[in-house]
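Need coordinates for the following:
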Amino acid sequence: MLQNSIKEGNLYFYGCNVQELAQKYGTPLYVISEDCIRNKCKELKESFIEKYPNTKAFYASKAFLTLEMCKIMKEEGMGIDVVSGGELFVAIRAGIDPKDIMFHGNNKTTAELKMAIEYSVGRIVVDSLDELQVLDDLANEANKVVDILFRITPNIDCNTHKYISTGQKDSKFGIPLDDEIIKEAITIATTSTNINFRGIHFHVGSQLFDNSSHLKAIENAIRLMKKLKNDLDIEIEELNVGGGFGIKYLESDKPKSLSYFIDAIMEAIKKNTYENGLKMPKIFIEPGRWMVGEAGITLYTVGTIKDIPGVRTYVSIDGGLPDNPRTALYTAKYQAYLANKMDNERNKTVTIAGKCCESGDILIWDLMVPHSIERGDILSVMSTGAYNYSMASNYNKIPKPAVVMIKDGQERIIVRRESYEDLISMDVI
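As a prediction, this is how the structure comes out:
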């Protein structure tokens, strides 16, 4: 977890002195390692794309999306998975080939669908019968043929937080596997002159530490593929199995390697398609958190320290809920260190409190820190690369932090810090 680690009592992150970054760019500060991201891409290629033919990876950009991130993904040969018109706009503006874009979302607006059709994105992942009809009409108006996948709910409950579990039948995402619903959707798609039905997609959930949910979902998906071949004489060309591969947030976490998931997934697909007399489809995956989660840290400056004898010690920082809502939303847990006192024994339990006027703005309830913790120390929260910057808000009118990217021990700004003027730039009086 302490990549490149400790020199003279200071935390280094991929070659950069964390305290010096905080002093130079201010806090709160998001720090992202380009080296880590590219290493993940290398692992992904070796474990999946180069190892198994007829495969492609799409980065789930909702985890962390900037123009620079798109540039890196393009250079690494990855596709981009987007879930809104805004994410689609960023990907296009960054120069991503529209054919390398997978457009998701449970409630794509008419404007977003028109945008996707206009750009000729590679795949639109249709989430419902309602969306299918709207898309068909829009494609007809534009005189275009759109390639689609259907997102199905594979009826799988996985061992993760309910807010990031998406494969169960009772879900806002996807088309249920009930015969009458999925068959109607596929019949409409295959009889339309403006829809090209290519395959199916599922996503069982996120931050998973075992592959059992993926394997059960594959069995259900291929059972559907068999029924479609038998009942409608339709052979599925593409199968998108989503992502969800877990990462290390705490020192006690023991996430599995990517190959643990990929090898089991590919073997299960190969086995089940063969046993059911089906052709092996093209396989897509969509890692997001796995690509960027451990590539990021967030830096804060320690402020007020409040000791309540016999209760707890609150250590307040200059950020919190606005730059990381995951603790309030998911009760997410993080590991953190005093970046400028790494040689000091961690012998005091404190609660890390955010600065918002909100009782629930607690970043870490019980964190071991040196007894010498004091105002001005730099707190480094680890594994914040995914769903921190992308979920940030201006609650309490707090400006969003800057994003610094580091490569080969050198840093550069890729997103500037918001100013107070930015907070009112869209106001009209």
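
Please make it C-alpha for all contacts and neighbour counts, starting now.
Fine.

count of neighbours near K62?
19 (other C-alpha atoms under 10 Å).

go on, Y300?
Y300 has 26 nearby residues by other C-alpha under 10 Å.

again with G95
Neighbours of G95 (other C-alpha under 10 Å): 12.

now swap in D233 and tell me
10.

same check, this time on N396
Neighbour count for N396, taken as other C-alpha under 10 Å: 12.

Secondary structure class of it, three-state.
helix (DSSP: H, G, I helix; E, B strand; the rest coil).

quick one, what contacts it?
356-357 (C-alpha atoms under 8 Å, 6 or more residues apart in numbering).

Tell me the spacing between it and V350.
Distance, N396 to V350, by C-alpha to C-alpha, to the nearest Å: 24 Å.

next one: Y260
Counting by C-alpha to C-alpha - Y260 and V350 are separated by 37 Å.

How about V134?
Distance from V134 to V350, by C-alpha to C-alpha: 53 Å.

Please apply the same query to K341.
In terms of C-alpha to C-alpha, K341 sits 15 Å off from V350.

Likewise for M69?
In terms of C-alpha to C-alpha, M69 sits 35 Å off from V350.

of these two, who's got more company?
V350 (23 against 19).

buried residues in the helix or strand hosting that one?
V350 belongs to strand 346-353 when assigned by DSSP states H and E. Residues 346, 349-353 are the ones in strand 346-353 that count as buried (16 or more other C-alpha atoms under 10 Å).

just stretch 100-112 next, same as before
Applying a neighbour-count criterion of 16+ other C-alpha under 10 Å, one finds 100-108, 112 buried in stretch 100-112.

one step back: contacting residues around the strand holding V350?
Under C-alpha under 8 Å, 6+ apart, the answer for strand 346-353 is 312-317, 320, 361-371.

next one: stretch 56-65
Residues contacting stretch 56-65 (C-alpha under 8 Å, 6+ apart): 49, 73, 78-83, 87, 90, 100-102, 283-289, 291-292, 385-390.

Now, these that are in helices?
73, 87, 90, 289, 291-292 (DSSP state H).

quick one: the helices in the stretch 1-150 of the chain?
18-25, 34-44, 67-75, 85-93, 110-119, 129-142 (DSSP state H, counting those that start in this stretch).

structure for this one too, so we can compare:
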Amino acid sequence: MSRFAHPAGDRHAEQLPDERPPHAPADLNALTPALWPRTSERIDGAITIGGVDVRDLVAEYGSPLLVMDEEDFRSRCRDYRASFHDGDVHYAGKAFLCREVARWIMQEGLGLDVCSAGELAVALSVGFPPERITLHGNNKSVAELERAVVTGVGHIVADSFEEIARLGYLADKHGVRPKVMIRVTVGVEAHTHEFIATSHDDQKFGLSLSSGAAAEAVRRVLALPSLELVGLHSHIGSQISETAGFEVAARRLAGLLAQIKQEHGVVLPELDLGGGYGIPYVDGDDAPDIKLIAESLREIVAHVCASAGLPLPRLTVEPGRSITGLAGITLYEVGTVKDVEGLRTYVSVDGGMSDNIRTALYGAEYTARLASRSSEAAPMLSRLVGKHCESGDMVIRDLYLPADLAPGDLIAVAGTGAYCRSLANNYNYLPKPAVVAVSGGQARVIVQRETEEDLLRGQL
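Model prediction:
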């Protein structure tokens, strides 16, 4: 069982519309360290990140604005590298990827997981070593597979029988021998939202262990001399709060490794347990301890492999959210403050579900603070909402903000570095916000804000 726990933030909002949160924070100005970027602080009332005042950021780069703390991001990369010093760490690009982030990952010595031709193109455009890239995806096109084969991507995770056949054909065509892993659906019911649980049998990813599909996939890869089978892969979901699921997954994968050795006389050298480690989003969520995660997973794999009479494979993990999630905050400008008598106050901001759809998708929870100044006003039960034409357009369903909140104030929402910009959209033709990196008192744009010209491009 787990020696660490960090309950997570992807929870259904189960409160009735008129049910109030249990209590207001003791200090509406406080920045709980576990929830905010590591360089966050208040100076003269305003929040600063990376030594830069949020008021200056919005004045120069506009609002809404995603702010990435570069030192926070890099330091979490280094934490993972130190904790998994005897294995491999691949950053899951789907959490948030742009060219500058790919450079950070490359410079910090991590590998990179991509799951589309577009993500692969981002990595290759900055010279990311292809041998440190893993290609994922449940429906990779022939063109995507061919680009990966020709480029020399380090690992391709096979997700279907059709994909194995395509890979064999492409490898023969180009005279190369790509390294292949089989994505195994191990039947673990991860304790997370159903939309981000990925290892139960009834879903689109992987090849089922219980049905025998995974074992058959192994046979098919081994039957193709142009493919090099190097290991098994499993990913049980996202925002996971304990290691129990990883323990079950590792035990079942070890059983398949033993079966492969017995049936084929082949010992696979690699085991990839995926990612999905949670982060805290609100007070009461515990911060994950990467060292404890590493120790727990290492002990689990060593134990199950020893029990199965197998040598210890090289372990790979794929963190995404737990590297980038807390490094990012979103800044919004308050537009209207509308009191709904007897219920709550609706605070509308200049973004919403176009830059953060997670609340609408799976009831995600967040922490927010008045960012442009401090306030000693009484707490006001609020709902932070966007400007889109949907009643479900909420950034935070229930929170307390100072009662003197006014149009023009800036609100900072913590923990938005993962899956917010990646899932951003143009609903109601809102342009996607810029992304700014801050470090050492300096700020620079790493993703430009979209313009109306961008929105109209391609239309006839």
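
quick one on the thing from earlier: which residues in structure 2 does whichever helix or strand comes after the strand holding V350 of structure 1 align to?
Helices and strands here follow DSSP H and E; after strand 346-353 of structure 1, the next one along the chain is strand 362-370. Using TM-score structural alignment, the residues of structure 2 aligned to strand 362-370 of structure 1 are 394-402.

so how much does the matching stretch differ from structure 1 once superposed?
Taken over the aligned residues, the distance from stretch 394-402 of structure 2 to structure 1 averages 0.9 Å (mean C-alpha distance after the TM-score superposition for structure 1).

tell me, what residue is most central in structure 1?
Geometric centre of structure 1, nearest residue: A63, 2.9 Å, by C-alpha atoms, centre = their mean.

Looking for the alignment partner of that one in structure 2.
The alignment partner of A63 of structure 1 in structure 2, by TM-score structural alignment, is A95.

next one: E43 of structure 1
Going residue by residue (TM-score structural alignment), E43 of structure 1 aligns to D79.

those strands in the stretch 201-350 of structure 1, which residues are they?
238-240, 282-285, 296-308, 312-317, 336-338, 346-353 (DSSP state E, counting those that start in this stretch).

Switch these over to a markdown table; also include distance to L215 of structure 1.
Compiled in a markdown table, the strands of the stretch 201-350 of structure 1 are given as follows (distance: least, C-alpha to C-alpha, whole Å):
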| stretch | distance to L215 of structure 1 |
| --- | --- |
| strand 238-240 | 13 |
| strand 282-285 | 14 |
| strand 296-308 | 30 |
| strand 312-317 | 43 |
| strand 336-338 | 34 |
| strand 346-353 | 39 |
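
Name the nearest of the buried residues of strand 346-353 of structure 1 relative to V31 of structure 1.
Nearest to V31 of structure 1 among the buried residues of strand 346-353 of structure 1 is I352, at 19.5 Å by C-alpha to C-alpha.

That closest one maps to what in structure 2?
With TM-score structural alignment as the criterion, I352 of structure 1 pairs with L384.

so what's the aligned residue in structure 1 for Y277 of structure 2 up against?
Aligned by TM-score structural alignment, Y277 of structure 2 pairs with F245 of structure 1. The contact partners of F245 of structure 1, by C-alpha under 8 Å, 6+ apart, come to 206-209, 258, 261, 287, 289-290.

same check, this time on G175 of structure 2
S226.

Quickly note the distance from it to S226 of structure 2.
Distance from G175 of structure 2 to S226 of structure 2, by C-alpha to C-alpha: 8 Å.

which residues do those two both contact?
Joint contacts of G175 of structure 2 and S226 (C-alpha under 8 Å, 6+ apart) do not exist.

packing partners for the top helix by length along structure 2?
Ranked by residue count and defined by DSSP H, the top helix of structure 2 is helix 244-264. Counting contacts by 3 or more C-alpha pairs under 8 Å, 6 or more residues apart in numbering; DSSP states H and E, helix 244-264 of structure 2 packs against helix 213-222, helix 290-307.

repeat that for 7 Å
Helix 244-264 of structure 2 sits against helix 290-307, with contacts defined as 3 or more C-alpha pairs under 7 Å, 6 or more residues apart in numbering; DSSP states H and E.

Would you check the span in structure 1 matched by the helix it packs on?
Counting by TM-score structural alignment, helix 290-307 of structure 2 falls onto residues 258-275 of structure 1.

in that stretch, what counts as buried?
Those would be 258, 261-262, 265-266, 268-269, 272-273, for stretch 258-275 of structure 1 by 16+ other C-alpha under 10 Å.

Which of those sits closest to G409 of structure 1?
So of the buried residues of stretch 258-275 of structure 1, ranked by how close each gets to G409 of structure 1 (C-alpha to C-alpha), first place is L258, at 26.2 Å.

Output the residue interval of structure 2 matched by stretch 286-305 of structure 1.
Stretch 286-305 of structure 1 corresponds to residues 318-337 in structure 2, going by TM-score structural alignment.

And for stretch 84-104 of structure 1?
The alignment of stretch 84-104 of structure 1 onto structure 2 (TM-score structural alignment) spans residues 116-136.

what does stretch 156-173 of structure 1 give?
The aligned range for stretch 156-173 of structure 1 is 188-205, by TM-score structural alignment.

Just give me the match in structure 2 for Q335 of structure 1.
Q335 of structure 1 maps onto T367 in structure 2, by TM-score structural alignment.

how many other residues sit next to that match?
T367 of structure 2, neighbours per other C-alpha under 10 Å, totals 22.

And E345 of structure 1, by the same measure?
12.

is it true that it touches M368?
No - at 9.2 Å, E345 of structure 1 does not count as touching M368 under the criterion of C-alpha atoms under 7 Å.

how far away is the residue of structure 1 most remote from its centre from Y30 of structure 1?
Most distant from the centre of structure 1: P309, at 40.5 Å, with distances by C-alpha atoms, centre = their mean. As judged by C-alpha to C-alpha, P309 of structure 1 and Y30 of structure 1 stand 34 Å apart.
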